[in-house]
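Chemist: Requesting a structural model of the entry that follows:
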Amino acid sequence: MRYIILGTAGHIDHGKTSLIRSLTGRETDNLEEEKKRGISINLGFTYFDLPSGNRVGIIDVPGHERFIKNMMSGAVGIDIVLMVIAADDGVMPQTLEHAEILTYMGIKDSIIVITKCDLVEDEFLELVEYDIKTSLQNTILKDSPIVKVDSLSMKGFDELINLIDEKTKKLETMEIKEMPTRMNVDRSFSLTGIGTVITGTLIEGEIEVGKNYQLYPSLKEVKIRSIEVHEKSVNKATKGQRTALNISNLSKNEIQRGSIIASHNSLLESNIIDAKISLSSHADIILEHWSRVRIFHGTTEVLARIVPLDMKKIKNGDQALVQLRLEEPIYCKINDKFVIRSYSPVNTIGGGVVIETVSKKHNRKDEDYIKKLEAKENFELKDVIYDFISRVDFGTTFEEIFSYTGRLKAEIDKNLENLMNENKLLLINNFYFTDSIIENLKAKTKSILEKFHAENPLESGMPKEELRDRIAKKTNPKVFNSLLNSDSFLDLIENSPNYISLKDFKINLSDKNTKIAEDIIRKIKEAEPSLLKDSDFSNTKLEKETLTFLLKDKLIRLDGFLITTENYEKIKNNLIEYLENNNEITIAEFRDMNNLNRKMSLALLEDFDLKKITKRYEEKRILY
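Modeler: This is a model prediction of the structure:
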């Protein structure tokens, strides 16, 4: 069953609340101030049953211009709107403003209801109807059916109810795209004996008793104790339902209008938004670089600066690509609708749709980016996912894709699988890489290693951690190593446990290096049994790089001392043989055995300990 939300809109005192009372037999003006003043200040909620048996939830939104924010809160999640226009007043300022707001918020279906018909003559009523059609021709209401009613005589109500019933039957057959949970909070209050209660329209997904959700922007855990839909307790609320939630773990002060209840990690914080906006043809305003505006999204309002992208000045009736630099972050999704109001005086001037939620700063000079943005208007989910992954420097996790798209995990999985089958994506250690990112990383790796080999021709390769620091500093070493071990890098690099080199790199000693290497080995051997220090051979760049080369297999460095591999093995084997026959040896005995001083002896013995050839026992060494 598809749950339908019916909303009212229109100028103050045009009979919206009376219309709903006649439809439902219930009051929606609940606050004492509302009843006293005769106007709706907050949102009123009720429901009624149609002849078909379907139950329709109704939102009565305020018409007074001072409470236009409340009206926009009520418009979120509406399926059908009743635009209420009084016969004795006709189209008024809030009528036009409400009509434009509904257009910008993407409301698709509507009925124009002329109220108080018994107060005017038929000829005047015809003039009002003509004025309505003329005034609303550039809004979603231009082709809406018109029903004439009177709440006192109940004239026209049967026709209105049947028309609503027909529209709900059509909506019931429409496919609903399954999405993660998202509910915009429009009221938060506390009831004695119950605790915190919040209300809103569930615009995406489902909410169930006993399950936990996330509160945005605080990111606090939300525990659902009970759910009420149309004054009836239920275990689950679904998309489209007016919903009241009893929250067990948060106070009313922790949840405000504008908050969002959503699935965990299904939304990303946005400070910069790219969007397509439309300015009202009635707006007496020009938007240019850094114009300050009010953005109404969901049930929250934030201030923002406009940065036009495809035109210098945006005038009434224009459509334009813009970047919104928000003065405080919001949580939104691609294709979300929003309303734009002027900063001062506060009037509705336009609306828009979100194209990109994760953006860097851009302006009119970024022509390539603007072209990409234009293309994004027609993106399918697969395109959105590929574009998002391709914009990062390294790989992207599934969780990051889920938060960015806000779509069901199964739907994301299907699109990721299709992209991998098309060889556009690679999955490495739970990170997704686009083909373009892989090519960029390979090119960067090649460039860095070519420079390293040129500057260090006698080193086997660049330390792996140094390469990671240059390419993907914040990446987990395990993930980085998995990337280097992947098939994509097989033809490019040699990946040893600690070093990375280009596949075709070979160490070739120059004539100068060869001569220096021979001199170093000769001097060390001539000094035996004593040990020379590495500082004796690091006077020039050539000596340093040659010494580094020799330390790979010809020499061993021990606490600054140098010893040939051959001499090291000889001393080690003699020590093992001595300990097998004598069980233990002191430092002095080891020193005398090898004609070394104490410091040199300690350097060797500590290295043998480290390699588990010997171990220290009191002031002696024994076999490990």
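Chemist: C-alpha only now, for contacts and for neighbours.
Modeler: Will do.
Chemist: chain center to the strand ranked longest in the chain, what's the gap?
Modeler: In the chain, taking DSSP state E as the definition, the longest strand is strand 319-332. Distance, stretch centre to chain centre, for strand 319-332: 15 Å (C-alpha atoms, centre = their mean, to the nearest Å).
Chemist: Name the residues that touch it?
Modeler: When contacts are defined by C-alpha atoms under 8 Å, 6 or more residues apart in numbering, strand 319-332 is touched by residues 216-217, 267-279, 297, 302-311, 314, 357, 362-363.
Chemist: residues in contact with the helix or strand just after that strand?
Modeler: Following strand 319-332 in sequence order, the next helix or strand is strand 337-342 (DSSP states H and E). When contacts are defined by C-alpha under 8 Å, 6+ apart, strand 337-342 is touched by residues 101, 104-106, 292-298, 347-354.
Chemist: Equivalent analysis for stretch 614-624, please.
Modeler: Applying C-alpha under 8 Å, 6+ apart, the set of residues contacting stretch 614-624 is 576, 579-580, 583-587, 605, 608-609, 612-613.
Chemist: Before we compare anything, build this one as well:
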Amino acid sequence: MRTVDRPAHITAGVSGHVDHGKTSLVRALTGMETDRLREEKERGLSIVPGYAYLESELGVIDLIDVPGHEDFIRMMISGATGIDYLLLTVAANEGIKPQTREHLHIADLLGAGKGLAVITKSDLAVPGACGRVADEIRNFTAGTFMEGCRIIETSVNDTQSIDNLRMCLEQQLLNPVERNDTGQCYLPLDRVFTMAGFGTVATGTLRNGTLATGQEIDILPQGRRAVIRQLQVHNREEDTAYPGQRVAVNLRNVDRAGINRGDVLASPGYLKPTRLLDVELRLLDGPDDPPKYGETIRVLFGTSEVAAKLRILGGGQGQPGSTFAAQLDCERAVAAPVGERFIARSMSPVSTIGGGRILDNAPAKHRRSDRRVVSRLTRLASGDAAEVIRERVRAAGVRGMGIADLARSVNLAEEELAQSLDETECVFIEARRVMSGDAFNALCEQALAEIKEFHEANPLRQGQPLEDLRARLEDGIDETVFRFLVDHLATEDIIRTDKSLVRLRDFDPVEALNADERKIAGEIAAAFKAGGLQPPELNEVLQGNPQRKRLYRFLTETGELAPLHNRDTGRTLVFHRYSIDRAVRKLQRAYPNSTAFTMADARKLLDTSRKYAIPLLEYLDGQRVTVRIGDKRKLL
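Modeler: I've put the predicted structure just below:
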């Protein structure tokens, strides 16, 4: 993936238990109000994620204020998806609460890599309370990605404490999470609305790729195509939006009814709607009754929530704290890239049971006990780029994969894909198409076995027809792969081939003839050679004898005899190779330097009749020895 060169940027999620001061903290840090719904203001709690940002000379920090109430965990997950940094708030007068724990679990499952703990409402706590809460936080975060994190005491009524927190956040911009651009846009939508004079506007955190005005994008899972009219980032119109930024997208000619929260904007062709997802699922330690095979669970990723049947692969059952391969059968079509993280929640009672990441977003339906599928998904989950690429290409078999499709399937930019391909032993079938080295080697072995079998069954045939060989190879092999295969085997000096036949390098059909057959074949060849350019009739030479017919075909395949068709009589004339070569040499001497000649000129020079001259010249045309121009010809 190529690193995007732009000012430092962090997307920070502000999470914690309900009424632990998240919204007030964001307001104190930024001066922005994130509770925008009337119900939020009336109830004094956040229902949907709120968004604000901090700007400094070092860069920009987007702050996502996620709901803390247990009834709105779905909205919390939507807001936490894609964050790089977590501000875990804990009120000094209450300490760790249930949603504090669930929020940390969710942030961990969603891949947040850094964070700090903020003790809020320090002015409301009794003396010594902040110290006790800090100890509680240290114990609580032990063994998580936030172990040993910095802990800052704050009060929205203490300007100095807010300034300290702001300074700490800005220091994170000196070492931001490196964001990558695979060249493919992925924008889960968390809000859709209409604006007078603009039309439909969709907002979200750009997770991958870039957006630009005038760019075409897909609306998924509907599969509609749209064009970006305008972009805004932090209330400013921009020509381009980058990964990690909060962006508002004004879409041209899209009705509000045609797009919804939870939908996705993606580069054309990048994602396909699907109901099946192969995943790696990690269960939390807590559930006493882990989900079973076939159980319906809630799956949340991006800004979407969907019910899905859980199919645990490999024949076992999930245990608390375990990680395993599974397939999700969603109740409706969804769209998400490979590598996207998700949260799994039980249906009733509703609670977070685990999470994981998508390994394959276009799988076939699997049998529960298929260990090969489990092995394949284990390789995809390894995190080793070369191994993941190798597995994707291996799954494509003899069809191979185009570079663009492969890059999309592994979520890499083509530049990084090219670097990683060097470690995979993949074979380039053409400039932008690769095949697994194992698949290609197996195809080579199959082709050689087929050719050998043909030789054994047809010892007097000069070689196997190319089309016959292709028809016998694995289903799915196309002309490009077949030609590459034949050229490779010929270049490696394993086979010999011409325009229509292929044979093993050491195969010589003459060796298969016994003494009697060699004698008869010699008689047949000698008869046509003696006839020169007025050869005998084929039937006279073969005498209706099956053995002589078989040996005649052998001589034509070796090229010693050339059967030519006389269109005037509809009969086959057979010339010996010696006679044809001798005729060509005469024409070359008589008509050098592309001198033109007629059929009558050639007939007279070669001392033969029209009956033989016409098919001979037409044969030479077909062999690209001569070319006909009107009623004349010239040598090439």
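Chemist: Narrow the contacts of strand 337-342 of structure 1 to those in helices?
Modeler: The members of the contacts of strand 337-342 of structure 1 that map onto helices under DSSP state H are 101, 104.
Chemist: follow-up on the earlier one: now the contacts of stretch 614-624 of structure 1: which count as buried?
Modeler: Buried members of the contacts of stretch 614-624 of structure 1, counted by 16 or more other C-alpha atoms under 10 Å: 576, 584-585, 587, 605, 608-609, 613.
Chemist: Throw those into JSON lines and include distance to residue 40 of structure 1 and secondary structure, thanks.
Modeler: Below are these laid out as JSON lines (distance: C-alpha to C-alpha, whole Å; DSSP: H, G, I helix; E, B strand; the rest coil):
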{"residue": "576", "distance to residue 40 of structure 1": "96", "secondary structure": "helix"}
{"residue": "584", "distance to residue 40 of structure 1": "97", "secondary structure": "coil"}
{"residue": "585", "distance to residue 40 of structure 1": "97", "secondary structure": "strand"}
{"residue": "587", "distance to residue 40 of structure 1": "95", "secondary structure": "helix"}
{"residue": "605", "distance to residue 40 of structure 1": "89", "secondary structure": "helix"}
{"residue": "608", "distance to residue 40 of structure 1": "87", "secondary structure": "helix"}
{"residue": "609", "distance to residue 40 of structure 1": "85", "secondary structure": "helix"}
{"residue": "613", "distance to residue 40 of structure 1": "88", "secondary structure": "coil"}
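Chemist: Which parts of the stretch 151-300 of structure 2 are helices?
Modeler: Remark: helices assigned in the stretch 151-300 of structure 2 by DSSP state H, counting those that start in this stretch are 159-172.
Chemist: Mind listing residues that contact stretch 593-603 of structure 1?
Modeler: Stretch 593-603 of structure 1 is touched from outside by 529-531, 558-559, 561, 571, 587-588, 590-591, with contacts defined as C-alpha under 8 Å, 6+ apart.
Chemist: Of those residues, grab the buried ones for PyMOL.
Modeler: Here is the PyMOL command that selects only those of those that count as buried (16+ other C-alpha under 10 Å):
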select buried, resi 530+531+558+561+587+590+591
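Chemist: of all the contacts of stretch 593-603 of structure 1, which comes closest to residue 66 of structure 1?
Modeler: Of all these, residue 66 of structure 1 sits closest to residue 559, with 80.0 Å by C-alpha to C-alpha.
Chemist: which residues sit in contact with the closest one?
Modeler: residue 603.
Chemist: what packs against the lengthiest helix in structure 1?
Modeler: Using DSSP H to define each element, structure 1 has its longest helix at helix 435-455. In this structure, helix 435-455 of structure 1 packs against helix 464-471, strand 499-502, with contacts taken as 3 or more C-alpha pairs under 8 Å, 6 or more residues apart in numbering; DSSP states H and E.
Chemist: mind checking how far the last one is from the chain centre?
Modeler: To tie it back to what came earlier, the one meant is strand 499-502 of structure 1. Going by C-alpha atoms, centre = their mean, the spacing between the C-alpha centre of strand 499-502 of structure 1 and its chain's C-alpha centre is 36 Å.
Chemist: need the next SSE after that strand, C-terminal direction.
Modeler: Moving toward the C-terminus from strand 499-502 of structure 1, the next helix or strand (DSSP H and E) is helix 511-527.
Chemist: now the longest one
Modeler: Along the chain past helix 464-471 of structure 1, the next helix or strand (assigned with DSSP H and E) turns out to be helix 477-485.
Chemist: against structure 2, where does whatever helix or strand comes next after that following helix fall?
Modeler: From helix 477-485 of structure 1 onward toward the C-terminus, using DSSP H and E, the following helix or strand is strand 493-495. Against structure 2, the aligned range for strand 493-495 of structure 1 is residues 495-497 (TM-score structural alignment).
Chemist: what's the mean distance for the matching stretch versus structure 1?
Modeler: Compared with structure 1 after fitting, stretch 495-497 of structure 2 has a mean deviation of 2.4 Å; criterion: mean C-alpha distance after the TM-score superposition for structure 1.
Chemist: mind listing what's buried in that stretch?
Modeler: With burial defined by 16+ other C-alpha under 10 Å, the residues of stretch 495-497 of structure 2 counted as buried are 495-497.
Chemist: Pick out the residue nearest the middle of structure 2.
Modeler: The structure's structure 2 has its C-alpha centroid closest to residue 409; by C-alpha atoms, centre = their mean the separation is 2.1 Å.
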